[in-house]
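Predicted model, plus sequence, below.
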Amino acid sequence: MAYDASYDDWFDVPGGDNFADVTELFVAGSQDMEPEEVLLMDGFTLMDAMSAFEIGEPRLDSGMILEEQRRPPFDPLTPLLPEEVCWILDRSFACEMEWHAGKTLSQSVFTILFVHHMPDINPEYLIPEEDDDPQRPRWLITVVMRAAMLGMLKCCDFAWRELSKNRVHDVEDWQGEKCDVSLLEGVNSDLIIHMLDKACDLIRQSDLPEVQIEALCDRLLLRKTLLQLYKLDLLKEAAELWYNIAVTRGLLHRVRTSHQDSLPRDSPASLTMDPHIARRLPNFMPIRVTDLPPFEATCDAIDAYLEYWGEIGHLVNSPSILKWETAGSMHFALHRKPAAAFQRSLVQTLFFDKDMVLGAHWPSWLVDRFFYESIGLSYTTILDAFHRSAPPMQKATMRDVIERRITKLMVPHVRSSWYNPPRRRRHLMKEVLQWHMLYDVMLQDVAQYKPPDPATSVILTAVLRTAQLWRLAASREVILSGFQQELYAPEEKPIAYWYLSRVLEVHLSCIDGLLPVVPRDTAAFRELNFQRSHLTALQLICTALVSLTAGCITSSWRRISLNFLRRYKWVFDPEFDKLAPAEPIPDLFAFPPVLQDLLQDRFYSPAASFQLARDILVDAKQPQEWVGHWGKDRVQYLDNLATICHRLQNATPTSMIELPNFTLGTLQWIPDLHPWFPTVKS
């Protein structure tokens, strides 16, 4: 082919081909620059420089390796003393708990370099050492360390499998990126338990001092019991749960007391941890180096982990919607730290999985418990009432509607108590409409029925009120959760307390209509009676706070109206317009007259309202045996609420005449002190 000079023009490089190596020039120029200092030309920003790289490159943010971060190559067979092995095993528990606390595997578990060198410490692949140091025997690495690392990875595997069921959400609740590192997905857990036992036997037969033997065995046995907890089928082996928890707690106490906080500066054990390991792993999360907490905090985290595992055992042994509902709601009402994502996912799976409730009941069981625990009437009794009243063609339809809708509502409702707080709030917002749709369907059908006697008529009315009860309870939780999550601006708080008081008023009216119908010897009657006292106290508190916080409203009415529409969009859904009126209707125009009447009532006393609410709460603190294990949590919740009332009572006006002298800054909303109501500034 003939040479064509114009052909090379397509490959011409700007500046020509005569390049000069300027590396030394840049090296010399950078000597006077500080670390992380950047020189940019005029008009050329750091964003322009970053845009030159491939977008999405996972290692783009890995950063520069500083001189103090450089480490010698890791040798997994470096001999270690028994106390150094114990230190590493303690760090493995800390790393595992940090993953459960929300960090990535690359920031926690994978920072232990033995995880990436498991084949290198397999004794089957190694030549026996002839001159083994008796103080640093190789089997501490190839048997003890290997068994402990395998146990840790298998525990993470069990947790990862549960977490990946989408009961909780990756990135939002937990970090699931494995970075292409094996969690021993194909290894049988019983084999690892056998290896842990074998390692303990080898330690006991060794010539190590007794103190070191006990320390090593305690840590291996702690790992073993944790692994056994993970692999338990709680629906079938709940009895073994308590034994494992007791043993684990005893071992944790022994490990806590024998922990060594620090090692000599030249100890090779420190090289087994690399907080910058994410630089060498394929991952798609921003790389961030984090410090592990003190071991005392790790032990506290494991103890809390065990405590919640015990609560799961109580839940499994409590086939009751009321108890599950109480257990979930008390965590939010007491503003406790949420459980680990693994355990929240496990609770949801145990409640309903593979079309079975608690592994033993068909979904229709939910319908029967729903009615019996809400209004004290069995589903059979309710069906008989419908059959006696409805035309023959509607009997099957009504039963289908009840079972299908209630099951569809109850499963996610119970599970939502183990969502993270924002997701739970969003779910309850949607649920308010679903409950009202169920009420509307029942109302339309019942309107066509002709009860043959007053007793049947009472049952049909009670069924309608049941759907109202659950809708109003969901509405209450949505409004209160806004305070807990600090969503309300100061001028929104009086309106939130006002609307909540209206919800509570309708809820109390609904309970008053049900109590004469509910059999007095049922848990439903005792629960409704308790809720009547509880909600009355809440309404008194809310009404008093409306008068005290009215001074927060400083914006124009138009601004307040727009905020109200956005904040309560869950009750302004257009679907409500197609249904029966959902009391209380969110009418903001009803707020100013109520507020004006309240402020002009010279005889109204906020302090007296708080005192009355406190008296009601103290009277309600009787044994709550119908909610089982969570009765003590209820009593604590009432105690906290009564304490807030007592503080507010002593610091608020005794009449509205004194309101102008009240300083609004006295009230402080601190969720850690109380999630919903203010406390008094000391």
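Nice, thanks for sending it over.

alpha carbons only for contacts and neighbour counts from here, please
Will do.

Run a quick neighbour tally on Gly310.
17 (other CA atoms under 10 Å).

now for the host helix or strand of it, which elements pack on it?
In the assignment (DSSP states H and E), Gly310 maps to helix 295-316. Judged by 3 or more CA pairs under 8 Å, 6 or more residues apart in numbering; DSSP states H and E, helix 295-316 is in contact with helix 82-100, helix 238-258, helix 341-351.

A further structure is provided below for comparison with the first:
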Amino acid sequence: MPDGAELARMDGDDWLDITTLIREGAQSLGSGEMIKPESLSLLDAMTSVQVMDPRLDMGMLSAADLAEITQWDIDRPLSLSDTLWVVNRLFCCEMTWHNSASLLQTIYTCNYYTTDDPPATIGMSSSTNRERDLVLYPLVVATGLCCRRVWDEYLRENVYSEEDVLLGSAVVKFFDDRFSLSDALGMLDAAQAYLATQQGAEADMLAAHVSMRRRWLRVLSSLFAEYLSEDPSALDRSMDELEALQKEHDAYRSAFAEHIARAARDGVPGVFDIKCMRKFPSLAPIKPRSLLALAEAHGAMASLVSGLLLVRTLLGLESVESLVYFFQGVSRQGGLLPFVRSLLISVFAGDGLVLLTQPVSDFVRRAISEMGGQVEEGGERVDLFCMEAARMLVDWFRTLCQNAPRQRRIALKYVAGWDSLQAEAEQLDIWIYSQQQHASEEEASDPSCNPFWLSSWVYHMKLVLMGGGLMAGVRLDVYLDYEFPMVFCYAAQIFEAHQLHLSRMLGMASTAQAVDDRLWTRRRVSGAESREQLERWLAIVAAQKDLATALWLVSHACERLGLFRAPWAKGRASRLALAVWQRQETLPTQEARFALRFRAFSRLNSPTPLAFANWVATRDQLDAHPIGDLFSHAARVLADAKATMDQSRRKFGPGSDEAFRSLYYVVVANSVALAKVPPSDVLGSPALAATGSQAAVFREALLSEAVADAELSSGDLTKAKAKREKKKRAARNDVAKGAREWQAHVDRLASSGVLKVAWSTAAERHPDWPLFSFT
């Protein structure tokens, strides 16, 4: 072990010699005795050692930590400045907790919050420590009651523990056992009255905190599913209160922006025990979390309030179509906090009711009827199908409110379930038609006779899941840029199949709607509106197909030019690296990667999965054209897509316009980017005049030459002789010579910036689609 002098010379973090502490601790132990806190049982300790749980090491208490702990004094008189510092720090703790930290890392670090013996003078005007009892503790108690309501929502388990919320804190303390809602509101009113008598910026900021906390507590007290189902009018009151809170919070951030930006981290000593987890080591989270800064905490609060306003939008939706668009939009909002996502799930499908009014069993019947279909009464068999389909549809909506990685994983797993449900629905459609029309099985199986309403709707939903799951990989950076050609080719096939299916549904849509009033708990959708809904779906899917086709052409051209390279193709440092490169470029290896990337779709009955051989054949067709033509054709495809969307714009209204506008933005942005790429005949460059096949041959020749050069360089020849051998071999290889000339033209265009390509996603618009940029 290095001595203290050697440690002092080492660079890095500060070192502390704990040799003396260890010796003193060891001397105080008996034979076989363990050092452990009283709250950590022997089973917990041994389990932690067995799995090497980092929670076992809770950190040591330094002299500074001990000094900080000993300075805690609950009876310390507080000034307004001290009170404001504690309130700001507690607010940062609360917002950090909302950002998936644990209570032990945030709220419970405040000793005013966790003390077992709070003062009896809380809220009393006769207190001699008024800032503490009339201002600070009312805010602390109100914060606890707010956290209780959020905690109750988390206990519904709509979001996942350890991923979104840390529910391992068995020690829960929220002051609800001592103070009621009316008590907390009364104390906040008294705090407001007291601060009105004080002067200065600190008093103004504390008064704003009290006012915002009061509104926040009132919102959380009524904004949960059971309360809204019992009193629907509470929604408008809660949303009005929330909008008022949003305006007040924005005004506070604007008025005190300088204070928020320069808020001090250090303040009243001893109030916050950052190592309080030592008291509860078995409950401590594995991942350490640092508190949000005050400016970050206010940003999180603004995001939380704006997210909760989505509840009003959700409960105002009048069709299943608008629900699909809404939840797809929610899934793309990466900044939604776990509490917002959990509340949306509770309001949407709580206690067996959809949107607090409609039984889940009738949800699918309404969905099919809205798309022009008929759900005929067929006894228990039809009822069981509707229940199963409703469960899967509700589960999918719930999945769209989960964190982004889980959304895609579950969606790709659900596709197989929807495929099985489609097969069941087809048999049910045949049975219903044969029973009602007294038709033969052959006639009932004919799509020209039987509309297949149940299986058509299921197939539509399955295609929605397939397209969404595939494109969500762009948002999550699942795909590397060299994989874009195969991804967009597969996506174009899915959207094309979806477009054909919607065209068939539109042609067979009935004009008469079901008369069962239980399906229309909100507003009846007419036959004309059903056709308009199908037309909207058709417009969006057609635009997605065109967009995928254009991006497929662009990414294939970039891949052939070498602008998109796989990780193994970015270096030529050694023979081993070049050998790996050659092996990865073989067709069997490419086929294995293709099968792995699209394994979720490979066993589906419909649409027909894109086989690797078909993908290669399609790629070869593109390679027959000059690379510059691929850019030009992609620009024309996007121009046609934009023109079609312009004509369809009037069909979209409330509930569907956001889905249209976000996709329209991606189409226009990529159209503008492609307009910066000059056509090959204007550039006159052989780089773009070459076909994809020629580019592939050139790249293969360059790779083979690099491998041969590496083998030659590793031999026993002298450098001069090896150099002469390289020149002789290069002169004999006309293909390699042409390849070097072509690569020089490509490098010249790239270095001049003409073909400098990059891609990104528009997180605030439609992050499932990439935006290419050319400079």
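All right, it came through fine. In this text, all values refer to a predicted model and were calculated from it rather than measured experimentally.

sorry, back to before: how much does the helix holding Gly310 of the first structure stray from the second structure?
Superposed on the second structure, helix 295-316 of the first structure shows a mean distance to its aligned partners of 1.6 Å (mean CA distance after the TM-score superposition for the first structure).

Can you check which of the helices and strands packed on helix 295-316 of the first structure gets nearest to Tyr497 of the first structure?
Minimum separation from Tyr497 of the first structure across these (CA to CA) falls at helix 341-351, 30.6 Å.

Report the aligned residue range of the second structure for the helix or strand that comes right after that closest one.
Where DSSP H and E defines the elements, the next helix or strand beyond helix 341-351 of the first structure is strand 352-353. Matched against the second structure by TM-score structural alignment, strand 352-353 of the first structure falls on residues 349-350.

burial count for the aligned residue in the first structure for Asp623 of the second structure?
Here Asp623 of the second structure is matched to Leu599 in the first structure, going by TM-score structural alignment. Around Leu599 of the first structure there are 19 other residues, counting by other CA under 10 Å.

again, but for His259 of the second structure
His259 of the second structure: 14 neighbours (other CA under 10 Å).

And for Leu126 of the first structure?
11.

Tabulate the helices and strands packed on helix 295-316 of the first structure in CSV, adding columns for mean neighbour count and distance to Asn640 of the first structure.
As requested, those are exported to CSV (neighbours: other CA atoms under 10 Å; distance: least, CA to CA, whole Å):
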stretch, mean neighbour count, distance to Asn640 of the first structure
helix 82-100, 22, 29
helix 238-258, 16, 29
helix 341-351, 22, 25
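
which one of these lies closest to Leu292 of the first structure?
Nearest of those (CA to CA): helix 82-100, 6.8 Å.

what angle sits between the closest one and helix 238-258?
130 degrees (axes from the mean of the first three to the mean of the last three CA atoms, to 10 degrees).

Helix 82-100 of the first structure aligns to what range in the second structure?
Going by TM-score structural alignment: helix 82-100 of the first structure matches residues 80-98.

mean shift of that stretch relative to the first structure?
So stretch 80-98 of the second structure averages 1.8 Å relative to the first structure (mean CA distance after the TM-score superposition for the first structure).

thinking again about what came up before, so which residues make contact with the match of strand 352-353 of the first structure?
Ala225, Leu355, Leu356, Val360, Val394 (CA atoms under 8 Å, 6 or more residues apart in numbering).

How far away from the center of its chain is it?
Computed by CA atoms, centre = their mean, to the nearest Å, the chain-centroid distance of stretch 349-350 of the second structure equals 22 Å.

picking up where we left off before, would you format the contacts of stretch 349-350 of the second structure as a markdown table with distance to Val135 of the second structure, secondary structure and neighbour count included?
What follows is these, written out as a markdown table (distance: CA to CA, whole Å; DSSP: H, G, I helix; E, B strand; the rest coil; neighbours: other CA atoms under 10 Å):
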| residue | distance to Val135 of the second structure | secondary structure | neighbour count |
| --- | --- | --- | --- |
| Ala225 | 32 | helix | 23 |
| Leu355 | 40 | coil | 21 |
| Leu356 | 39 | coil | 20 |
| Val360 | 47 | helix | 23 |
| Val394 | 45 | helix | 19 |
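
if we take those residues, which one ends up nearest to Gln374 of the second structure?
Using CA to CA, the contacts of stretch 349-350 of the second structure come closest to Gln374 of the second structure at Val360, 17.7 Å.

what does that closest one align to in the first structure?
Under TM-score structural alignment, Val360 of the second structure pairs with Pro363 in the first structure.
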